[in-house]
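Q: Structural data only, the sequence is not supplied:
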C-alpha cells in the first residue's frame, strides 16, 4: 500500500511540475509616441485570452509554453499591431496614431462631421480629458478645457447649481445669457448639473451663428451638445470608477487682531462725531481708574472666525459603476453614480444619486432606434456663503467683519464671543457668524427625470431622416427656516 501511495505522489508531483512549466507570464508596456496608453487591448491571437493596460500602460498575461504565440495589440485611434512573442517575457510596444481614425468627429446638431469640414467656431472636449478629474460636477470638470467658454461659480457650496456658462461673453444685461443644452439630441435645462462627469463621452460647444442657426433664437447664446457614453458590440464590460479625498481652505483673508481692531473702531468713531464716540464707549468702554475696559479688550484672546466657519476638513467621495455591452446591431449602457460631499463651511453637505441608461438598436438595415433614460436625485444642505438680498444676510461678511474678541463691559461682565451681542448688532448689523449659521436652515432637494427617444431612417445613401422626442421633469423642494438670531429675521423685524 505504501508503495502505491509513493508512486501516486511522484506522479502528482510530476504532473504539477509539468503544469507549472506549461505556462509562462508575459509583461510589457504599451506607449504612443509621447505617453503611456491605458485601456489598450492585448489579446493572444486566435484565443479569448487577453488583458488591458493599466493607467501606466502596463499589462500582464499568461501564455502556453512551447507554442508559437502572437499578441494582437489594438486601441481606438491607433494602428493595430501583431507581435510574435517567441521566447521573450517582456514586450514593449509603441503604437502609431491612425490618421484616419483620429479625425475628430464634431456633433453640430443634425449630423456628425469631421473637424476639418466645420466652418463655424466649435470647441470640443472628450471623455479622456475629464475622466480622471476628481470632481462631482460636470461644470467643474469642464472648467478651463473649452476654448472661448467661460464657466464661473458664484460660490463653492457643495452641489452649487448656480454655475454660469458664457459662450460669447456677457451679452444682454437684463436677459438670461445661458447657452442651450442638448443631451443626446434632447434639450435639457442646466444639463451640467444633472449629469455625472463619468457618463460624458464628448462635449461640443457651437459658438457662432452658422453653427447655431439650426436652433434658431434658442441658440443665440451658443449651444452645448453633450453626448453620453454608449455600449459597444461584444462581451459585457463592468467597470468601476471612484475616488475619495479631503478638501480644506487654502487661504483666508487677513483680519484685524484685537489691538488693531480697537484702534480702527476708535478712529472710525471720531469721524462720526459725538454720537460715534458715545457708541464706541457703549461697545468697548473706556479708560478710567475704576474699570480700564479698553486695556482688557486689547489683551483679549484673538478670535479668527474664519477658522471656526471655514475650518472643516471636508471629506468627499464618488462611486460610479457602469455596465455596457451589446450584440450585433444592439448596444446598451447602464451607469450608477453616488456622490457625497461635506462642505468646507460649517453646516453644509451634499448628496446625489444618478442613474443613466442608454439603449441603441438597429431594427432594420435602414432603421435605427435609440432610448435614453436619466434620473437625478440630490440634496444640498446649507445656506452657502451668501443669499439674495442685502449684504446683511451674507455669512461671509459676518465671518470677516465680526468683532474678533471678547468684549468686557464697564460693569465687569464680559460679552461671550459666542453669544449674540444686541448692542453690537444695532451699530453694525453684524451677527456672530456661528449663531448665524446655526440659526439658518436650508435644504434644497431636486429630482430630475429625463426620457428621450430617437429614430433614424436612411431614405437614400447619404440622406437620413432623424426625429427625436423627449420630456424633462424636475421637482424642486426648498425648505428654509430662519431662527431668532438669523440676520434675515433681525433685519426685517429689528431686535427681538
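A: Yep, it's here. Because the structure is a prediction, the values reported are computed rather than measured. Numbering: from 1, shown residues only.
Q: Please make it C-alpha for all contacts and neighbour counts, starting now.
A: OK.
Q: three-state assignment of the closest residue to residue 134 other than its chain neighbours?
A: Spatial nearest neighbour of residue 134, excluding adjacent residues (Cα to Cα, 6 or more residues apart in numbering): residue 243 at 6.8 Å. Three-state assignment for residue 243 (DSSP: H, G, I helix; E, B strand; the rest coil): strand.
Q: Against that first model, consider the following:
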C-alpha cells in the first residue's frame, strides 16, 4: 500500500519544528525605528536573534517587544531598502534605531524568470505591479488589480461575476496566432483561470515586456509574461494569524434601462410618423392616429384597446449585487522551516439574476531547510468555483414590451408573450443549471547548494495543474418545449518539469551569473458530452438522461508536448556595466514535421551611470541607469494547424433531380513547413531616482517586428481546398512607456505620494501575402479580412456619413429617404459603391493611456484614489455604436433602451436614424470611446499600538473602498471600455462600495 503525505501533514510538521523553546521570564524593550532624516519607518521587522520572537513597528515607527535578557539579547532590525542592523541590548530597555538607506537594496527584488534579480541589475523591461495599493478593492479576480497600474500592461473591464478581464502586454503582435499573455505562477506555467486564484494570496506580480526579458520563455512569450509569486512564511518568526472580512454592494455604473410604457408607445409613434403626424412637415399630431392599430396584436385586449400594463422586465430580471469575502491565514517559521496556510471564501452575486460566482480555496506553502545544503518545499492550492444558475436572457429582458407580462393569471410562465419566436426571458432563468470548476495546483521543488563549488546550485521544479469542469443542465422548455438535458465534463492535466542549474560568484569587481535550463511540458485534456431531448417528464433533470427519447453522445481528447533548453549569462563589472545574454531552444509537437524546433536569442546591456565618478558630486542624482535590449521571442500555432482538416458538406448528387448526399472532404491543405512566428524587438530604457529618491521612475521606448505571421490563407476552391495555414506577412509594434513616482510631501505626520503612468502603442501591417493581382506594383490589401498595408490591425474600413436626410430636402438619391444616413460619395460619381466609396475611418486601438495614483497618510489614517484613462484622439479608440430603426413588425414589437436620441421630423438634430423604409446602404457608425475613470478609492484607519497591546493584537484596521465610482466620457451606451454602446444585449460595468476589517495577532 502506498503512503501519502498530505500538504497539511507537512504544515503540521512545520509547526512542530518551531515549538520547543524553553519558557523563560521575559523583559520588555521599547523603541522607535527611523530613517536618516529621523522620519519614522512603519512596519519594520524587529526579531530577537535565535528565537521566533518578533514584532513590527507601528505607523509611527514605534515598537514593544519582550526579550529573554536585557543584557545578552540581540535584536535584528530590518526593512526593505535599508541596511539591516543587529543591536545588542547591553542592559538597555529603550532604543532609538536609525536605519541607513541601502542603495543596493533600495529598489526591490524582482522576479525575472527562472530566478530573481535586484532591480538595479535588471537590463530588460521588467515592471512590478503595485497590487498593495488595491488589496482592499472589491476585486474577486487578481487581474482587476492590474488595471492601469503598469504602463504597457493593458487590462480590460469585467461585466460578469468572477470574470477574468482581457490582458494584453504592449498591444497586438499577431493576426491569428496565440495572443494570450503567458502566466507563470510560482515558477510554473499556469494555464488555469485567474478566477481560481485568491487575490489575498498574491505576494507580487512582475511583468516581462520586451524580447530581452521574455526570451527566457521562448516560444510562448511573444505576448509578454506575467510572473505571479504567492505569499510565504518567514523563518524565525512566530506564527501570525490574519483574518479579513468585507462586504461590497454593487450596481451599474451607468443608469441605462429599457423604455417604460409611455416611452415605448412614443417609439411606436415615431416609427409610424408618416401616419402619426400630418404632412407635409410631419410635426403636427394626427388626431385620427390610434396606437392600438399599430402595436402587436398581443398588446391589445378583446375590445381593441391597449393593455394597461407597465411591466418592468428589467427590474424583475436584475438586483443589487454584492460580494462577501472572508479570508484567513497563518504564517511563520522556525530556524529551518517557513510556512503559510491560507483559506478563503468569496461569494459574489452579480447585477443580473443568477450571475453567481462562489469560490472556496485553500493554499499551503512550505519551505524547509532539510540540511545546510538542501532545501525542499511545496506551493500548492485547491480552488472550488461554483457558478450554478442560468441568467434570464438579457436581450429578451430589454426587448420585451412593458405592455406584456411574463406570467398568466395562474402565475405560470407564458412561453412566448408575443406569440412569436421571441421567448419569455425568464424561461432561461427557470432551469436546472450546474457549473463547477475545481482546480488543483502544486509545485514541488528541491534545491541543492553544491558547497564544493561555491555559488553552484541545482533546482528541480515539478509543477502540476489539474482541473475538472462540469456543465450540467436541463430545461423543460428546451428542444421545442419537449424538454432537454445534458452533462458535459472536461478533465485537464499538465505537468512541468524544470531542471535549473545556476552559478553566481563575485570575483573582485566582476559579478557573474549563469543559468542553464532543461525542461518539458505535457498537456492533456478530454471531454465527454451526453445530451438528450424529448422527455415525457423531467423530474430528475440531468440525472436521468436515459428518459429522453433522443439521445446523443460525443467525446474528444488531446495531448501536446513541449521541451526546451535555455542558457542565460548575467555579468556585472564594477557595479557599473551590465550584460545579459540568453538563448532558448523550443520544441512543440503541434508544429509541422520540418519545423518542430525554434531558437530564440536575446542580449541586453546596462550602464549604471550614477555609479561613475564624474557623477559622484551630483547630489541630486541618486540612481541613473541606461538600458538597451534586443532579442527574439516566438509564438506557437494551435496543436493541429499544420495538418489537413476535414469538413462535412453536400458532396454528391445521385441522378437528375436527386437530393445532395453529405460527405467528408479535406477543407484545408497540410503544410509541412509551417513554422513559428518570430517577434524581434528592440527596447531602450532609462531608470532614474533623483533628490534622495523622492522622484523615481523609468522610461521605455520599443519597436517590435513580427515575421512569419500564422495566417489561414484562402485558396481557390477549384483546387479542391478552401485554405491553407501558412506563414505570411510582417507587423510592426512600437510605443513609449513612462512611469513616475514622487514623494510630494514627506513629514512626521503627513505623507503624500503620487504615481503617474503613461503609455502609447501603435501597430502597423508592413506586409501581407505579397500578392499584386492588379499589377500596379503595390501589394494587395486583404479587404475581406479587414487587413490593410500601412494600417493597424484594428482598422475600420467603411462608408463615411454626413448627417441625416431631412423631410423636404431636395435631391435625396434613389434608395434613400428622410431619416436615413447621408453617405459620402468619395469619388463624386453620383453613386455609392463598396469599391470606390469606402475609406479608412480610424482604428479601434487607443492613442495613449494614463493613470494617476495618489496616496495620502496622516498618522493612522490613509487615503488613496486612482484615476485611469484611455484616450483616442480624432481617429483612434473608436467603437461601433449604431442605433438605427426602420419600420418593421419587429422594430415596432420590440422594446429598446431608454433615452436614445432618435431623429424625427420634430427632432431634426437627432443622431440616430429612423425611417419607414430601409435604405440601400446603412453604414455603421463608430464613436470615440475615450474616458477618464475614478477607478479606485480606499480609506483605511489603523488602530494605535497601545490599543493593540491591550487586545493582544499585532494589527487592526478598518477600511472603506469604492470601485468605478465615476466615468467621464462622451460615449453613449453601457461602457466605453467594454465597447458596448446602446445595444439591447449589453451588460453594465459594476460600481461598488465596500466596508471591511483586517485583524492579525
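A: It's in. Fair warning: this is a prediction, and the values are worked out from it, not measured in the lab.
Q: okay, now the equivalent of the residue nearest to residue 134 of structure 1 over in structure 2: neighbour count?
A: Using TM-score structural alignment, the partner of residue 243 of structure 1 in structure 2 is residue 245. Residues lying near residue 245 of structure 2 (other Cα atoms under 10 Å) number 18.
Q: doesn't residue 998 make contact with residue 245 of structure 2?
A: Yes. Checked against Cα atoms under 8 Å, the pair residue 245 of structure 2 and residue 998 is within contact range at 6.8 Å.
Q: Can you list the residue ranges for helices in the stretch 51-200 of structure 1?
A: Using DSSP state H, counting those that start in this stretch, the helices of the stretch 51-200 of structure 1 run over residues 127-130, 138-142.
Q: Which among those helices is found nearest to residue 193 of structure 1?
A: Nearest of these to residue 193 of structure 1, taken as Cα to Cα: helix 138-142 at 6.7 Å.
Q: how far out from the middle of the chain is that closest one?
A: Helix 138-142 of structure 1 has its C-alpha centroid displaced from the chain centroid by 6 Å (Cα atoms, centre = their mean, to the nearest Å).
Q: what's the answer for stretch 155-165 of structure 1, then?
A: Put simply, stretch 155-165 of structure 1 sits 10 Å off its chain's centre (Cα atoms, centre = their mean).
Q: what's the answer for stretch 53-67 of structure 2, then?
A: Centroid separation for stretch 53-67 of structure 2 versus its chain: 38 Å, with Cα atoms, centre = their mean.
Q: how long is that stretch from one end to the other?
A: Start and end residues of stretch 53-67 of structure 2 are separated by 8 Å (Cα to Cα, to the nearest Å).
Q: Show me which residues of it are buried.
A: Of all the residues in stretch 53-67 of structure 2, those buried under the rule 16 or more other Cα atoms under 10 Å are 53-67.
Q: cool, and stretch 253-267 of structure 1?
A: Using 16+ other Cα under 10 Å as the test for burial, stretch 253-267 of structure 1 gives 255, 256, 257, 258, 259, 262, 266.
Q: And the residues you listed, which is closest to residue 231 of structure 1?
A: Using Cα to Cα, residue 255 comes nearest to residue 231 of structure 1 of the buried residues of stretch 253-267 of structure 1, at 54.7 Å.
Q: wait, doesn't the residue nearest to residue 134 of structure 1 sit right on residue 320?
A: No. Judged on Cα under 8 Å, residue 243 of structure 1 makes no contact with residue 320 at a distance of 9.2 Å.
Q: ok, residue 294 of structure 1 to residue 258 of structure 1 distance?
A: To residue 258 of structure 1, residue 294 of structure 1 is 10 Å away according to Cα to Cα.
Q: what about residue 275 of structure 2, which SS state?
A: Assigned state for residue 275 of structure 2: helix (three-state reduction, three-state DSSP).
Q: What separation is there between the spatially most central residue of structure 2 and residue 274 of structure 2?
A: Centroid-nearest residue in structure 2: residue 165, 3.5 Å away (criterion: Cα atoms, centre = their mean). Look at residue 165 of structure 2 and residue 274 of structure 2: by Cα to Cα, they are 47 Å apart.
Q: Residue 492 of structure 1 belongs to a strand, doesn't it?
A: No. Counting by three-state DSSP, residue 492 of structure 1 is not found in a strand; it is helix.
Q: what about it, neighbour count?
A: By other Cα under 10 Å, the residues close to residue 492 of structure 1 number 8.
Q: Structure 1: which residue goes with residue 268 of structure 2?
A: Structural correspondence for residue 268 of structure 2 with respect to structure 1 (TM-score structural alignment): residue 265.
Q: so what's its match up against?
A: By Cα atoms under 8 Å, 6 or more residues apart in numbering, residue 265 of structure 1 lies in contact with residue 280.
Q: Next SSE downstream of the host helix or strand of it?
A: Secondary structure from DSSP states H and E places residue 265 of structure 1 in helix 258-271. Sequence order places helix 273-284 as the next helix or strand after helix 258-271 of structure 1, per DSSP H and E.
Q: what's in contact with that next one?
A: Helix 273-284 of structure 1 is contacted by residues 265-266, 268-270, 293-294, 297, 407-409, 423-424, 427 when judged by Cα under 8 Å, 6+ apart.
Q: ChimeraX command to pick out the buried ones of the residues you listed?
A: Only the buried members of these end up in this ChimeraX selection, burial being decided by 16+ other Cα under 10 Å:
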select :266,269,293,294,297,407,408,409,424
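Q: Distance to residue 215 of structure 1 for the contacts of helix 273-284 of structure 1 - can I get that in TSV?
A: Shown next, in TSV, are these (distance: Cα to Cα, whole Å):
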residue	distance to residue 215 of structure 1
265	58
266	62
268	57
269	60
270	62
293	70
294	68
297	65
407	62
408	66
409	68
423	58
424	56
427	55
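Q: before we move on, what SS does residue 891 of structure 2 have?
A: Following three-state DSSP, residue 891 of structure 2 is assigned to helix.
Q: Structure 1: which residue goes with that one?
A: For residue 891 of structure 2, there is no aligned position in structure 1, judged by TM-score structural alignment.
Q: Find the nearest non-adjacent residue to residue 891 of structure 2, please.
A: residue 885 (6.7 Å).
Q: The one you found contacts residue 892, correct?
A: No. The criterion here is Cα under 8 Å, and residue 885 of structure 2 misses it with residue 892 at 9.3 Å.
Q: And the strands in the stretch 151-300 of structure 1, which stretches?
A: Remark: strands assigned in the stretch 151-300 of structure 1 by DSSP state E, counting those that start in this stretch are 163-166, 180-183, 186-187, 200-206, 223-228, 234-247.
Q: Between these, which one is closest to residue 34 of structure 1.
A: When these are compared by Cα to Cα, strand 200-206 sits nearest residue 34 of structure 1, at 22.7 Å.
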